[in-house]
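Peer 1: predicted model and sequence follow; I will ask about them next.
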Amino acid sequence: MADCPGVLHLAEMADGGLARVRAPGGRLSAAQARAIARLASRLGSGVMDLTNRANLQIRGLPLSAGAELGRALADLSLFVDGPADRRRNVLLDPLSGCDPAERADLTNLAQALDQGLVAAPWIGGLSPKFAFALDGGGRAGVAAVASDVALLALGADTLAVAIAGRPLDLALSAGSAVAAALSIAEAAAAIGPDARARDLDAAALSAALVGRGLATPAPAPDWPRALDPVFGVVASANGRAACVVPVAVGRLAPAALSLVADLSERYGRGELALAPWSAVVVPGVAEEDAPKVFAAAEAAGLPPVAVAERLAVVACAGAPACVRAREPAKALALALVAAATARPDALPPRRRSLHISACPKGCAGAAASDLLLLGAADRPGFGLHADAAPRRPGPERGRLERAEPEALLALLRDGIR
């Protein structure tokens, strides 16, 4: 994708315009979720995707649809006109407030950071790729997601900060964390519209934050090394649970989003959270009702938890949605999940990851996978790579001129021979 899309600023794709909807902290009310689903069906092609930063993308829009979409989303409090729209990249752990293992619930902090970005006079100078991650110290390890600024709770009122994946020797209070994060972003914006946190002088930045009273010197803590996706029931001490419902390869049809919204009203507290690992969280469910949530989701075509726990699949849009692609990456990935759902005995014995990328750009993510299928613009089929990512694939271990779901399941189960 050549440019970061927003609501008014649509990305032109082979299947039409693409809009990215940023919900503060990935949180939606049931009413907001249903309204987005209706907009995707009415204005777009009815195709939506969850991104790996817990945003929603609406595909197949006319390139002139941004203004109407913006008005409708503004009425839902999901759009702000101006440059902040594409720069409100705040990832919050979707289990915040639900995970009994977390050290602090950072939901309010995420909302305050979003509001601070909207109000910042320098926001137009910030790169649209500049991103934040907020981790309450729970089991998912969201602070490991590649971000310009990551905040990690060390206790109820103490946070650590990392820039471009590097933890700083600083401690922040809950009261200063938003101001500190905004200061880091402002420093990047002052360099230029393409600057990222990696371009900042960490020592000078740390000294400035301490000098302004926004941080105190402290040893950098151990940092989460990798995102640890969670599916199924996350129990809490009060008898309520969060149901983490898998979404196959991030492809969330409007009907499926509406269904999850309905389930959140029927069994939960009428809200949901988008997860950066292709899932939707329904919080506040009575533990005895959790099986009903998953049964309804599976009946509507969402994958079972047992499949998601052993098969992590990411894929770019692929052909025919992308002009770069020869191979239908997303369609192949969806067929693979469907095959695994139909034949759970064919699943690998332990969790395995697969990345299907129609070209080396790797739009679906930069992390390495156990198995990588890498397409090319000048030849059909996929190259096979092990323990690789699209931008650093390493040696080709073979080729698939025609990829079949059953063959891919065998490769994931048995490895590349």
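Peer 2: Good, I have the coordinates.
Peer 1: going forward, measure contacts between C-alpha atoms and count neighbours the same way
Peer 2: Fine.
Peer 1: what is the burial count for Pro5?
Peer 2: Residues near Pro5, counting by other Cα atoms under 10 Å, number 20.
Peer 1: wait, doesn't it sit right on Met13?
Peer 2: No: in terms of Cα atoms under 8 Å, Pro5 does not count as a neighbour of Met13; the distance is 10.8 Å.
Peer 1: scan this structure for its longest strand.
Peer 2: Taking residue count as the measure and DSSP state E as the definition, the longest strand of the chain comes out as strand 379-388.
Peer 1: now for it, which elements pack on it?
Peer 2: Strand 379-388 makes packing contacts with strand 369-376, strand 398-400 when contacts are defined by 3 or more Cα pairs under 8 Å, 6 or more residues apart in numbering; DSSP states H and E.
Peer 1: want to throw those strands into TSV with distance to Leu95 and mean neighbour count?
Peer 2: Listed next are the helices and strands packed on strand 379-388 as TSV, based on distance: least, Cα to Cα, whole Å; neighbours: other Cα atoms under 10 Å:
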stretch	distance to Leu95	mean neighbour count
strand 369-376	24	24
strand 398-400	38	15
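Peer 1: common neighbours of Pro5 and Met13, please.
Peer 2: Between them, Pro5 and Met13 share no neighbouring residue, with contact defined by Cα atoms under 8 Å, 6 or more residues apart in numbering.
Peer 1: quick one: buried residues of stretch 148-168?
Peer 2: Of the residues in stretch 148-168, those buried under the neighbour-count criterion (16 or more other Cα atoms under 10 Å) are 148-154, 158-168.
Peer 1: one more to weigh against that first structure:
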Amino acid sequence: MTSACGVPSGRGRQRDDACPGALRLHSADDGALARVRVPGGLLTTAQAAELALIADELGDGHLDLTSRGNVQLRGLPHDAGDVLAERLGRVGLLPSPAHERVRNIVASPLGPDTVRVLTRALDAALCADERAARLSGRFLFAIDDGSGDVAALRADITLVASPRDVTLYVADTPVRAVPVADAADRALRAAHAFLDLADAAGEGVRAWRVRDLDPDGTLLGGRAPGPPLPQGTPPAFGLTGGALSVGFPLGRASTAQWRALAGAASGEIRLTPWRGAVLPGIADDRVLAGLAAAGFVTADDSPWHGATACAGRPGCAKSLADVRDDARTALAAATGPQPLPVHWSGCERRCGHPGGTRVEVTAVPDGYRVTVHGAEGAPRTITGLTGDRTSAVVAAARATTQTGLT
């Protein structure tokens, strides 16, 4: 069944988007949580230094990375909104209070300068557009260098740059190729078209993402001739492409680690949607060794590579376990290659879990449930796991997509 406007009825979300921001704080058991949008993951070292100060002076002394390359601060006072806004605004991290939750842009961290130019142009266009403030805090733009690394995240609107032009995609559908100078404006027009479609769907439908109303993007984008959306992989950890790439263990860094990262940078840090950071222009083995000693993940064969976790206890009241502590125990005991990503969740909501082929470790009343998703055949599950048995099953599940859960 469809509505009068041709939009499939019954689609969309049935509640408002409650995504946190830097001004709309989320209340957790360990205090308030703020999510600071960092478009394209682009941070100056001065901005990074201020975030560390805020985490020390107002928060719990840690900074978390999200799957969109944004930064979360936890353990804040519940009335910290005003002082947080003032401090973030002072260093350029809050250019528009009305738009702070919609500045969701991921970008290829090793791409050419065109990627950064497009990121800044799109962010400026979003912040200058009154209607764009209506987008949900989950609506996502991606700017890909052609490698398919961030295009694989299946954003709502993707710009794929080539030496000649930029191809615009809505969901998975190519719409048109445009000059670089016009790309940000075209992306904004596509966002307006989504808002038009959401308005036409009626008051009862809360549409957060393009796929809520238009699963493949054909209502908004048609089926213009063009290449399929590229699908690539994240950059390797270590020294790569004239840059240095590291991961944050379980997506979290202490302020001491954060300052070590900023101290190693040459003016700029590029946070990634894979809970890591790229330091452009740094190709020094000694710097890499120093960051490894500081606790960062510096090699793809590390068991910590691709391992993430929700907040768990004591920060989340819904969690059944201290998943971060349990994940650390399991990862410290792991040996050998573990190519599949793994996500530890404290409850059935599975906050922050990745897509694709993966291992999910979910706390249940009698221990943990381990499930392999996306491998051949139906998802495989073992439940009621505790202690060393959990660690062993997780390691086996991550090691292969063919066997493992025994």
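Peer 2: Looks like it arrived, so ask away. Note that the structure is a prediction, hence the values are computed from the model and not measured.
Peer 1: before we move on, back to that, now the longest strand of the first structure: how far from the chain's centre is it?
Peer 2: Here the centre of mass of C-alpha atoms in strand 379-388 of the first structure, compared against the chain's by Cα atoms, centre = their mean, to the nearest Å, lies 24 Å away.
Peer 1: also stretch 308-319 of the first structure?
Peer 2: Averaging C-alpha positions (Cα atoms, centre = their mean) puts stretch 308-319 of the first structure 13 Å from its chain's average.
Peer 1: ditto for stretch 192-209 of the second structure
Peer 2: Mean C-alpha position of stretch 192-209 of the second structure versus that of the full chain (Cα atoms, centre = their mean) differs by 24 Å.
Peer 1: what's the end-to-end length of that stretch?
Peer 2: For stretch 192-209 of the second structure, the separation between the terminal residues is 13 Å (Cα to Cα, to the nearest Å).
Peer 1: for that stretch, which positions count as buried?
Peer 2: Applying a neighbour-count criterion of 16+ other Cα under 10 Å, the buried positions in stretch 192-209 of the second structure are 192-195, 197-198, 201, 205-209.
Peer 1: and those, which of them are in helices?
Peer 2: 192-195, 197-198, 201 (DSSP state H).
Peer 1: is it true that Thr119 of the second structure lies in a helix?
Peer 2: Yes: assigned with DSSP: H, G, I helix; E, B strand; the rest coil, Thr119 of the second structure falls within a helix.
Peer 1: which residues touch the equivalent of it over in the first structure?
Peer 2: For Thr119 of the second structure, the aligned position in the first structure is Ala110, judged by TM-score structural alignment. Residues counted as contacts of Ala110 of the first structure (Cα under 8 Å, 6+ apart) are 24-25, 90, 92, 134.
Peer 1: tell me where the stretch 51-200 of the first structure has helices.
Peer 2: Shown for the stretch 51-200 of the first structure, the helices assigned by DSSP state H, counting those that start in this stretch span residues 66-75, 107-119, 177-191.
Peer 1: name the helices or strands packed onto the helix or strand following the last one?
Peer 2: Same thing as helix 177-191 of the first structure. On the C-terminal side of helix 177-191 of the first structure, the nearest following helix or strand under DSSP states H and E is helix 202-211. Helices and strands touching helix 202-211 of the first structure, as assessed by 3+ Cα pairs under 8 Å, 6+ apart, comprise helix 177-191.
Peer 1: again, 6 Å this time
Peer 2: When contacts are defined as 3 or more Cα pairs under 6 Å, 6 or more residues apart in numbering; DSSP states H and E, helix 202-211 of the first structure sits against none of the other helices and strands.
Peer 1: tell me what angle it forms with helix 177-191.
Peer 2: Computed with axes from the mean of the first three to the mean of the last three Cα atoms, to 10 degrees, the direction of helix 202-211 of the first structure lies at 130 degrees from that of helix 177-191.
Peer 1: and helix 202-211 of the first structure, what's buried?
Peer 2: When burial is assessed from 16+ other Cα under 10 Å, helix 202-211 of the first structure yields the following buried residues: 202, 206, 208-210.
Peer 1: show me which of the residues you listed is closest to Ala410 of the first structure.
Peer 2: Using Cα to Cα, Ala202 is the member of those that lies nearest Ala410 of the first structure, at 46.3 Å.
Peer 1: which residues touch that closest one?
Peer 2: Applying Cα atoms under 6 Å, 6 or more residues apart in numbering to Ala202 of the first structure gives no contacts.
Peer 1: nearest residue to Gln83 of the first structure other than its sequence neighbours?
Peer 2: Small correction: residue 83 of the first structure is Pro, not Gln. Setting aside the residues directly before and after it, Pro83 of the first structure is nearest to Gly124 in space (Cα to Cα, 6 or more residues apart in numbering), at 5.2 Å.
Peer 1: any idea how far the equivalent of the one you found over in the second structure is from Ala142 of the second structure?
Peer 2: Superposed on the second structure with TM-score structural alignment, Gly124 of the first structure falls opposite Ala133. Look at Ala133 of the second structure and Ala142 of the second structure: by Cα to Cα, they are 18 Å apart.
Peer 1: counting neighbours, go ahead and name the busier of these two.
Peer 2: Higher neighbour count among Ala133 of the second structure and Ala142: Ala142, with 27 against 19, using other Cα under 10 Å.
Peer 1: next one: that one from Gly238 of the second structure, what distance?
Peer 2: When distance is defined by Cα to Cα, Ala142 of the second structure is 24 Å away from Gly238 of the second structure.
Peer 1: could you do Ala133 of the second structure as well?
Peer 2: In this view, Ala133 of the second structure and Gly238 of the second structure are 38 Å apart by Cα to Cα.
Peer 1: with Gly295 of the second structure instead?
Peer 2: As for Gly295 of the second structure, its distance to Gly238 of the second structure is 14 Å (criterion: Cα to Cα).
Peer 1: which one of these two has more residues nearby?
Peer 2: Set side by side, Gly295 of the second structure and Gly238 show more neighbours around Gly238, with 22 against 16, by other Cα under 10 Å.
Peer 1: which one in the first structure is aligned with that one?
Peer 2: With TM-score structural alignment as the criterion, the equivalent of Gly238 of the second structure in the first structure is Gly232.
Peer 1: coming back round to it: surely the residue nearest to Pro83 of the first structure and Asp81 touch.
Peer 2: No: taking contact to mean Cα atoms under 6 Å, the distance of 11.8 Å between Gly124 of the first structure and Asp81 leaves them out of contact.
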